[in-house]
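Novice: no sequence on hand, only this structure:
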């Protein structure tokens, strides 16, 4: 029986960590939809397209030659044969990705691809051999997979999210690292909230607040939700 787990939440809330853990535990595919928007931004930038030219960006994304590795232990992202897994996580791409992610026609194109990937993982043709998938992003629980077996909104206080991302990117949580990270977290969430709702749980979506939880406690809480909702 196929299992679909949908995870939403703001930047730094722990979606990737929780999503990969659940995918490993249940032997599911793992889809980071945010990486798709980052790959689209990288592709446009790589081709010299002005990200403020909405029509040109849409045209590029429609032909975007994107491959997503659904293995939670790999999660490679390949564009036109080029491995961009690390390149799409640079500060430059992080700074500009919202210009692509808030383009409604781009969202429509990538949403269609996301739904197709989720549907394929419910069949023997999928990476998971039909076991299912964990998909995480901004509007998975409400728009992409509103009928998912499990729907979780991961949240955490802003300062907790800033500290986590600063540690991830800079290896420290000192004041300068926190401030260097603030734009990526606060501004991007503000930008993305204009096109998707990921700060309040929709009906049937369980909220998991990890502000004061250790990593182990957060993963355990997520697993309890999966067990309860998929029973």
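Specialist: Received, thanks. Nothing here was measured: the structure is a model prediction, and the numbers come from that model.
Novice: alpha carbons only for contacts and neighbour counts from here, please
Specialist: Will do.
Novice: okay, and residue 119 sits in which element?
Specialist: Using DSSP states H and E, residue 119 sits within helix 104-120.
Novice: against residue 137, how distant is residue 143?
Specialist: If you measure residue 143 against residue 137 using C-alpha to C-alpha, to the nearest Å, the figure is 11 Å.
Novice: which one's more surrounded, those two?
Specialist: Comparing residue 143 with residue 137 by other C-alpha atoms under 10 Å, the one with more neighbours is residue 137, at 23 against 13.
Novice: which parts of this structure are strands?
Specialist: Counting by DSSP state E, the chain has strands at residues 3-8, 29-32, 66-68, 77-79, 82-83, 132-137, 150-155, 206-209.
Novice: contacts for the fifth one, please.
Specialist: It stands for strand 82-83. For strand 82-83, contacts defined as C-alpha atoms under 8 Å, 6 or more residues apart in numbering pick out 76, 77.
Novice: excluding its backbone neighbours, what's nearest residue 62?
Specialist: Nearest residue to residue 62, sequence neighbours excluded (C-alpha to C-alpha, 6 or more residues apart in numbering): residue 109, at 6.6 Å.
Novice: scratch that, residue 136 is what I was asking about
Specialist: Spatial nearest neighbour of residue 136, chain neighbours left out: residue 7 (4.4 Å); criterion: C-alpha to C-alpha, 6+ apart.
Novice: also residue 61?
Specialist: Once flanking residues are discounted, residue 61 sits nearest to residue 40: 6.1 Å by C-alpha to C-alpha, 6+ apart.
Novice: contacts only, for the one you found.
Specialist: By C-alpha under 8 Å, 6+ apart, the contact list for residue 40 reads 61, 64, 100.
Novice: what's the spacing between the second one and residue 144?
Specialist: What that stands for is residue 64. Taking C-alpha to C-alpha, one finds residue 64 at 20 Å from residue 144.
Novice: who's more crowded, the two?
Specialist: residue 144 (21 against 18).
Novice: isn't the more buried one right up against residue 109?
Specialist: No - between residue 144 and residue 109 there is no contact under C-alpha atoms under 8 Å: 11.9 Å.
Novice: does residue 141 touch residue 135 like I think?
Specialist: No - between residue 141 and residue 135 there is no contact under C-alpha under 8 Å: 9.1 Å.
Novice: for comparison:
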């Protein structure tokens, strides 16, 4: 039996990474945070003073660098050319530019190839915006994870405040709404729910409740493969 491949998609702040790490561990799957890949490219572009709209430079950058992950008790560390950038890619500056960078066709092509190469080697739980529609259209399980804008903003706010960052809640909420519009309207691999995805609205649910629902969906799909 082929190892399970799970596509977990949804808008910014829906809590995908938080629940995906734990769900993947429970399922014995490799967790792949595709959003971290785009954040890594964005971080490197900012370091090299590359304009987030310079498609040629961003495409060249995406094909030049090496992105890797390392699982830890706390989750997953992200490395770019051997440098740990786990915390660096979560800054407001990276967040404010990642949608523009990830919309570049050359960047997406490079990252999608990397994501598909990983999925070809092992069972995965992969989260992002276009996993079920572009990266793994034949995934065994497709889940669309969502929540209200208010709740998504509150979760992101709590997460960043806990890390010592100072920010305005209303501005954060507006940024999330802007990202939704940008990600859904981009020309290349827009954020879109797969027609055969299971919708999981996490508004009002605890992290553990969401994980349990994901495991239920995956268990059902796994049983159908037997």
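Specialist: Alright, I've got the coordinates. Quick caveat: nothing in here was measured; it's all calculated off a predicted structure.
Novice: let me see the TM-score of these two.
Specialist: Taking TM-score structural alignment, normalised by the length of the second structure as the basis, the two superposed chains have a TM-score of 0.89; 217 aligned residues with a C-alpha RMSD of 1.9 Å.
Novice: contact partners of the longest helix seen in the second structure?
Specialist: For the second structure, the longest helix by residue count, based on DSSP state H, is helix 207-225. If you take C-alpha under 8 Å, 6+ apart as the criterion, helix 207-225 of the second structure is touched by 1, 4, 6, 18-20, 22-23, 27, 140-141, 143, 202.
Novice: can you put the strands of the first structure in TSV and add distance to residue 229 of the first structure?
Specialist: Converted to TSV, the strands of the first structure look like this (distance: least, C-alpha to C-alpha, whole Å):
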stretch	distance to residue 229 of the first structure
strand 3-8	10
strand 29-32	19
strand 66-68	27
strand 77-79	30
strand 82-83	36
strand 132-137	14
strand 150-155	6
strand 206-209	9
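Novice: for residue 44 of the first structure, find the nearest of these.
Specialist: strand 77-79 (11.1 Å; C-alpha to C-alpha).
Novice: superposed on the second structure, where does that closest one end up, distance-wise?
Specialist: Compared with the second structure after fitting, strand 77-79 of the first structure has a mean deviation of 1.0 Å; criterion: mean C-alpha distance after the TM-score superposition for the first structure.
Novice: tell me what that strand is packed against?
Specialist: In terms of contacts (3 or more C-alpha pairs under 8 Å, 6 or more residues apart in numbering; DSSP states H and E), strand 77-79 of the first structure is packed against helix 33-46, strand 66-68.
Novice: buried residues in the last one?
Specialist: Right, the one you point to is strand 66-68 of the first structure. Buried residues in strand 66-68 of the first structure, counting neighbours by 16 or more other C-alpha atoms under 10 Å, are found at 66, 67, 68.
Novice: against residue 178 of the first structure, how distant is the closest residue to the second one other than its chain neighbours?
Specialist: Leaving aside its chain neighbours, residue 67 of the first structure sits nearest to residue 78 (5.1 Å; criterion: C-alpha to C-alpha, 6+ apart). Applying C-alpha to C-alpha, the value for residue 78 of the first structure to residue 178 of the first structure is 30 Å.
Novice: so between these two, which is more surrounded?
Specialist: Neighbours per residue, other C-alpha under 10 Å: of residue 78 of the first structure and residue 178, the larger number sits with residue 178, 20 against 16.
Novice: can you find the partner of the more buried one in the second structure?
Specialist: The alignment partner of residue 178 of the first structure in the second structure, by TM-score structural alignment, is residue 169.
Novice: which residue lines up with residue 157 of the first structure in the second structure?
Specialist: So residue 157 of the first structure corresponds to residue 148, using TM-score structural alignment.
Novice: just checking, that match touches residue 200?
Specialist: No - Residue 148 of the second structure is beyond contact range of residue 200, at 11.8 Å (criterion: C-alpha under 8 Å).
Novice: ok so, going back, quick check: neighbours shared by residue 141 and residue 135 of the first structure?
Specialist: Counting by C-alpha under 8 Å, 6+ apart, the residues touching both residue 141 of the first structure and residue 135 are 6, 7.
Novice: neighbour count: those two, which is higher?
Specialist: Each of residue 141 of the first structure and residue 135 has its neighbours counted (other C-alpha under 10 Å); residue 135 has more, 33 against 30.
Novice: which residue in the second structure lines up with the more buried one?
Specialist: Residue 135 of the first structure maps onto residue 126 in the second structure, by TM-score structural alignment.
Novice: the nearest residue to its match once chain neighbours are set aside: what's it in contact with?
Specialist: Nearest non-adjacent residue to residue 126 of the second structure, counting by C-alpha to C-alpha, 6+ apart: residue 32, 4.7 Å away. The contact partners of residue 32 of the second structure, by C-alpha under 8 Å, 6+ apart, come to 115, 124, 125, 126, 127.
Novice: any idea how far residue 68 of the second structure is from residue 32 of the second structure?
Specialist: Note on residue 32 of the second structure: its distance to residue 68 of the second structure, by C-alpha to C-alpha, is 10 Å.
Novice: also residue 115 of the second structure?
Specialist: 11 Å.
Novice: and what of residue 212 of the second structure?
Specialist: For residue 212 of the second structure relative to residue 68 of the second structure (C-alpha to C-alpha), the value is 28 Å.
Novice: repeat that for residue 180 of the second structure.
Specialist: Distance from residue 180 of the second structure to residue 68 of the second structure, by C-alpha to C-alpha: 27 Å.
Novice: among the contacts of residue 40 of the first structure, name the ones in helices.
Specialist: Members of these lying in helices (criterion: DSSP H): 61, 100.
Novice: reformat the contacts of residue 40 of the first structure as JSON lines; add distance to residue 226 of the first structure.
Specialist: Output for the contacts of residue 40 of the first structure, formatted as JSON lines (distance: C-alpha to C-alpha, whole Å):
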{"residue": "61", "distance to residue 226 of the first structure": "34"}
{"residue": "64", "distance to residue 226 of the first structure": "34"}
{"residue": "100", "distance to residue 226 of the first structure": "32"}
